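>>> This is a predicted model, with the sequence first.
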Amino acid sequence: MIVPIKRNGVIEDWAIIDLQGDLKFEKIENSDNQLIGDLHFTKTGVPILIIGIHVLHGKEMTLEKPLVVLERHRNNIRDETIGEEDQIVKTEYIVKAIVKKKLLFKSRPKSIVTNVPKPC
């Protein structure tokens, strides 16, 4: 079976964020589109990830083999040769983005807040 792959408009460049370890969250009802932290870059291009009161310094790496992000589309097409009521499902993939870089954060996070005043 041949599955067509199409390219529509401008293809975005994405990057993978590679964290060493686990991220643990409080119980969240809907974890979709959950904000994890803030990603910044220094003037020299070093990525800095801030998660809560922790900061991680990383480095940007180029992937040996780029990855492609595809979005599946299914279209119902009426085939008149089979019958009026019969439909064929046509599947095609649209190229959404190409991943060429990886942001690697392998060092332990450092605490931003070092001295918290005690309440009176």
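Yep, that arrived.

>>> Please make it C-alpha for all contacts and neighbour counts, starting now.
Will do.

>>> where's the residue nearest the centre of the chain, which helix or strand?
Nearest residue to the geometric centre of the chain (Cα atoms, centre = their mean): residue 16, 6.3 Å. Take DSSP states H and E as the rule and residue 16 turns out to sit in strand 12-19.

>>> putting a second one here so we can go through both:
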Amino acid sequence: MQIPVQVSKDGLKEWMILELQGELKCLPHITMGGRPLGDLHFNKQGVPVLLIGHHILHGAVQDLPKPVAVMRKVGADREGSEAHYLISAVVHKKVIFKNRPKPIVNAGVPRNGFAIENYDEALCIDHDLYKLYTLGSRFKGV
């Protein structure tokens, strides 16, 4: 039996696979389907950075040993009709996030007189500058 495979009319797109270690959880009353997972960025060195909620993950890009085709089944809705597949994308690389996520701490809190101490691994977002930076071993706000 032959199964016809065609490239979609939109052309062949290139996708990447995201590989996460662990488990993603949502609140019990929220479903994950159709919701954005987070924000994926690449820094100046090309390192992928994934922001999910109040957590940040740093990853690495790896080439796949063999490309993977992303296909969509078309047809075969009725009995007797033949199915065929459209190739909508091809995957050559994957982004691996194998380290534990680090918490993101809001930089606005210390400005109100609170202090954050011993957060060596914490990361901070300054909402005024929209930049991500690491905190030192001791950070005290004024």
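Cool, got the structure. Nothing here was measured: the structure is a model prediction, and the numbers come from that model.

>>> TM-score for these two?
The TM-score (TM-score structural alignment, normalised by the length of the first structure) is 0.80; 109 aligned residues with a Cα RMSD of 2.2 Å.

>>> on that earlier part again, counting contacts, what elements does the strand holding residue 16 of the first structure pack onto?
If contacts are counted by 3 or more Cα pairs under 8 Å, 6 or more residues apart in numbering; DSSP states H and E, strand 12-19 of the first structure sits against strand 87-105.

>>> how about the strand it packs on: buried residues?
92-93, 95-105 (16 or more other Cα atoms under 10 Å).

>>> Contacts for that strand next, please.
With Cα atoms under 8 Å, 6 or more residues apart in numbering as the test, strand 87-105 of the first structure has contacts from 3-8, 11-20, 47, 56-63, 65-79.

>>> Swap in 7 Å and give it another go.
By Cα atoms under 7 Å, 6 or more residues apart in numbering, the residues outside strand 87-105 of the first structure that reach it are 3-7, 11-20, 56-63, 66-79.

>>> Any of the residues you listed buried? List them.
Counted by 16+ other Cα under 10 Å, those give 14, 15, 56, 57, 58, 60, 70 as buried.

>>> ok now do the fifth one, which residues does it touch?
Right, the one you point to is residue 58 of the first structure. Per Cα under 7 Å, 6+ apart, neighbours of residue 58 of the first structure: 46, 47, 48, 103, 104, 105, 106.

>>> of those, closest to residue 117 of the first structure?
residue 48 (26.5 Å; Cα to Cα).

>>> Which ones among the contacts of strand 87-105 of the first structure map onto strands?
Among those, the members found in strands (DSSP state E) are 5-6, 12-19, 56-57, 59-63, 66-78.

>>> No further questions, thank you.
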